[in-house]
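**Student:** Turn this into a structure:
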Amino acid sequence: MQGPRRTEAPPDLTDADRRVVVIEDHVLLAESLTGQLRTAGWEARLLPVPDTVPALGEVVDRVARLQPRVAVLDIDGQRFGDGLRLVAPLVRSGVGVVALTTAEERTRRGEALGYGAGTVLTGETPLADLLAAVRAVAVGQPAVDPEERHELVAAWRLRHRERRELLTRFANLTGREREVLSGLLRGRAVRQISSDIGVTEATVRTHVKSILAKLRVGSQLAAVGLAHRIGWRHRGS
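**Tutor:** Purely as a prediction, here's the structure:
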């Protein structure tokens, strides 16, 4: 039985333009994607999945040795390190990035674009659209509508500024306030927190009032929700 017919990449692409590296830690998906790119005429290589998480610089060096024009990068993967944090180093090294994600959040797409990705595609993207995106990035053409790119990056930057402001609020908590908030996160009552940290219940309530004021929330439940929202944890807990 004949295999799938090989279709040549567009004639205006040079041999260097056709070089693509796939960075994906789901092996079956990575092999499938690499094979589809090769069938479509691209010189696609698969970056081997490491046994342990390497430093970002090591990953970038591995990619650089393959001299690709484009990297198809799973930004949700973790075996190569935080996928999002790979985008900017790859772009700085001269590699165009087509980012892949299963997340629907606009801010995540905006973050990847803000770091320099040529485009961000989801798992619902048809193969033809993926190939078109790889080609556009390979030849330096826009792969995302400029207005959409601007909106997505702006949404990410706004959320990033809000997160930094929230982190500043938590950074202003004293050590004892952090202990009290950690107790609240664990579902401990004032009486139990008092026993845990060796202070009176009145002192714990005073700390709770201060926590609410510094975090600018109106209740213990809101303080706990805000801590969960930004992933705050007391180092000692």
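**Student:** C-alpha from now on. contacts and neighbour counts both.
**Tutor:** Noted.
**Student:** Mind telling me what element Thr107 is part of?
**Tutor:** Taking DSSP states H and E as the criterion, Thr107 maps to helix 106-114.
**Student:** That helix packs against which elements?
**Tutor:** In this structure, helix 106-114 makes packing contacts with helix 83-92, strand 119-122, helix 146-171, judged by 3 or more Cα pairs under 8 Å, 6 or more residues apart in numbering; DSSP states H and E.
**Student:** Sort out which residues of it are buried, please.
**Tutor:** Burial within helix 106-114, assessed by neighbour count using 16 or more other Cα atoms under 10 Å, is assigned to Thr107, Arg108, Arg109, Gly110, Glu111, Ala112, Leu113, Gly114.
**Student:** structure for this one too, so we can compare:
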Amino acid sequence: MTLRSEFGREGNVWLMPGGSLLSAALAAALVVVGWDVVQLASEEALARAAKEIGPTGRLVLIADTQGRLPDPRAALAGRPRPFVVAVGAGGAFSTLADVVERRVAAAVLDADRPFADLVAALDSLLRSTPVAHDANRLVARLRQREDEARRFFGLTPREQHVLGALIAGRSAAEIAVANQVSMPTVRSHIRAVLTKLGVSSQLAAVALAHRSCREPTLLERMREVHQL
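**Tutor:** You can find the predicted model right below:
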């Protein structure tokens, strides 16, 4: 299926798999900013389109609901490789690291961000001239984010609540009043949060949450803060 833009042709972008909700949303958004989008539903469809895509093409791999990414290597075997971007979801940093390590994709994006930001980042990548990246450095950075994301799942419900309040800009005193607990109790929870996250300040904990947290309760809290 091909979606054509009415706002000036930037060229073709090939999305795979074409049947996911995220793929459909990205396809519609990319058309709005000027791309013609071809949605590919399977590796067989990619193999049939491989000649047309060519080495100057743009191929975007979209994770499924389980966080799995398609592997286009067999379908593109024996042909010049296009510029491949992998879009992972659900904090799938390990999956994204794997596709870079196996040289499946040259660039990656994490879909767990405001949708407008994701579209802008993807559009910017697709418009840029592909350059060779240090794959080992990118893999190391993604592995680090996977480790950071895992730390948030070690927080107790009360610690999650306190961190959520810090993310919302509440002070320790405000948290104590709102929850009808003492300041020493709040400070104890904050110390536990900092220790488990491996950071030395409340500001660093909030920054780490925005960068790498994928714990559902805290993610929802951050989305609420972004909407204020």
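**Student:** Next, the TM-score between them, please.
**Tutor:** Overlay of the two chains. TM-score (TM-score structural alignment, normalised by the length of the second structure): 0.54; 169 aligned residues with a Cα RMSD of 4.6 Å.
**Student:** Quickly note the distance from Ala106 of the second structure to Val13 of the second structure.
**Tutor:** Using Cα to Cα, to the nearest Å, we find Ala106 of the second structure at a distance of 15 Å from Val13 of the second structure.
**Student:** Just give me the neighbour total for Leu3 of the second structure.
**Tutor:** Around Leu3 of the second structure there are 16 other residues, counting by other Cα atoms under 10 Å.
**Student:** Cys159 of the first structure -> the second structure?
**Tutor:** Not quite, residue 159 of the first structure is Arg, not Cys. Under the alignment (TM-score structural alignment), Arg159 of the first structure maps onto Arg141 of the second structure.
**Student:** next one: Thr206 of the first structure
**Tutor:** In the second structure, the residue equivalent to Thr206 of the first structure is Ser188, according to TM-score structural alignment.
**Student:** Its match - how many residues pack around it?
**Tutor:** 11.
**Student:** tell me what the helix or strand containing it is packed against?
**Tutor:** Assessed by DSSP H and E, Ser188 of the second structure sits inside helix 183-197. Secondary-structure packing of helix 183-197 of the second structure (3+ Cα pairs under 8 Å, 6+ apart): helix 135-151, helix 157-167, helix 172-179, helix 202-212.
**Student:** can I get those in CSV with mean neighbour count?
**Tutor:** As requested, those are exported to CSV (neighbours: other Cα atoms under 10 Å):
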stretch, mean neighbour count
helix 135-151, 17
helix 157-167, 19
helix 172-179, 15
helix 202-212, 18
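**Student:** In CSV: those, plus distance to Gly19 of the second structure.
**Tutor:** As requested, these are arranged in CSV below (distance: least, Cα to Cα, whole Å):
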stretch, distance to Gly19 of the second structure
helix 135-151, 27
helix 157-167, 35
helix 172-179, 45
helix 202-212, 28
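**Student:** out of those, which comes closest to Arg9 of the second structure?
**Tutor:** The closest of these to Arg9 of the second structure is helix 135-151. By Cα to Cα, the value is 31.2 Å.
**Student:** can you list the residues that contact the closest one?
**Tutor:** Outside of helix 135-151 of the second structure, the residues that reach it under the criterion Cα atoms under 8 Å, 6 or more residues apart in numbering are 91-94, 96-98, 100-101, 196-197, 208, 212-215.
**Student:** run the last query once more with 7 Å
**Tutor:** Around helix 135-151 of the second structure, the neighbours that count as contacts under Cα atoms under 7 Å, 6 or more residues apart in numbering are Phe93, Ser94, Ala97, Val100, Glu101, Lys196, Leu197, Ser212, Cys213, Arg214.
**Student:** export the residues you listed to CSV and tack on distance to Gly57 of the second structure?
**Tutor:** As requested, the contacts of helix 135-151 of the second structure are arranged in CSV below (distance: Cα to Cα, whole Å):
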residue, distance to Gly57 of the second structure
Phe93, 25
Ser94, 26
Ala97, 23
Val100, 18
Glu101, 21
Lys196, 44
Leu197, 41
Ser212, 31
Cys213, 33
Arg214, 32
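**Student:** any idea which of those residues is closest to Ser124 of the second structure?
**Tutor:** For the contacts of helix 135-151 of the second structure, the closest approach to Ser124 of the second structure (Cα to Cα) belongs to Val100, at 19.2 Å.
**Student:** ok, the closest one to Leu138 of the second structure distance?
**Tutor:** Val100 of the second structure sits at a distance of 8 Å from Leu138 of the second structure (criterion: Cα to Cα).
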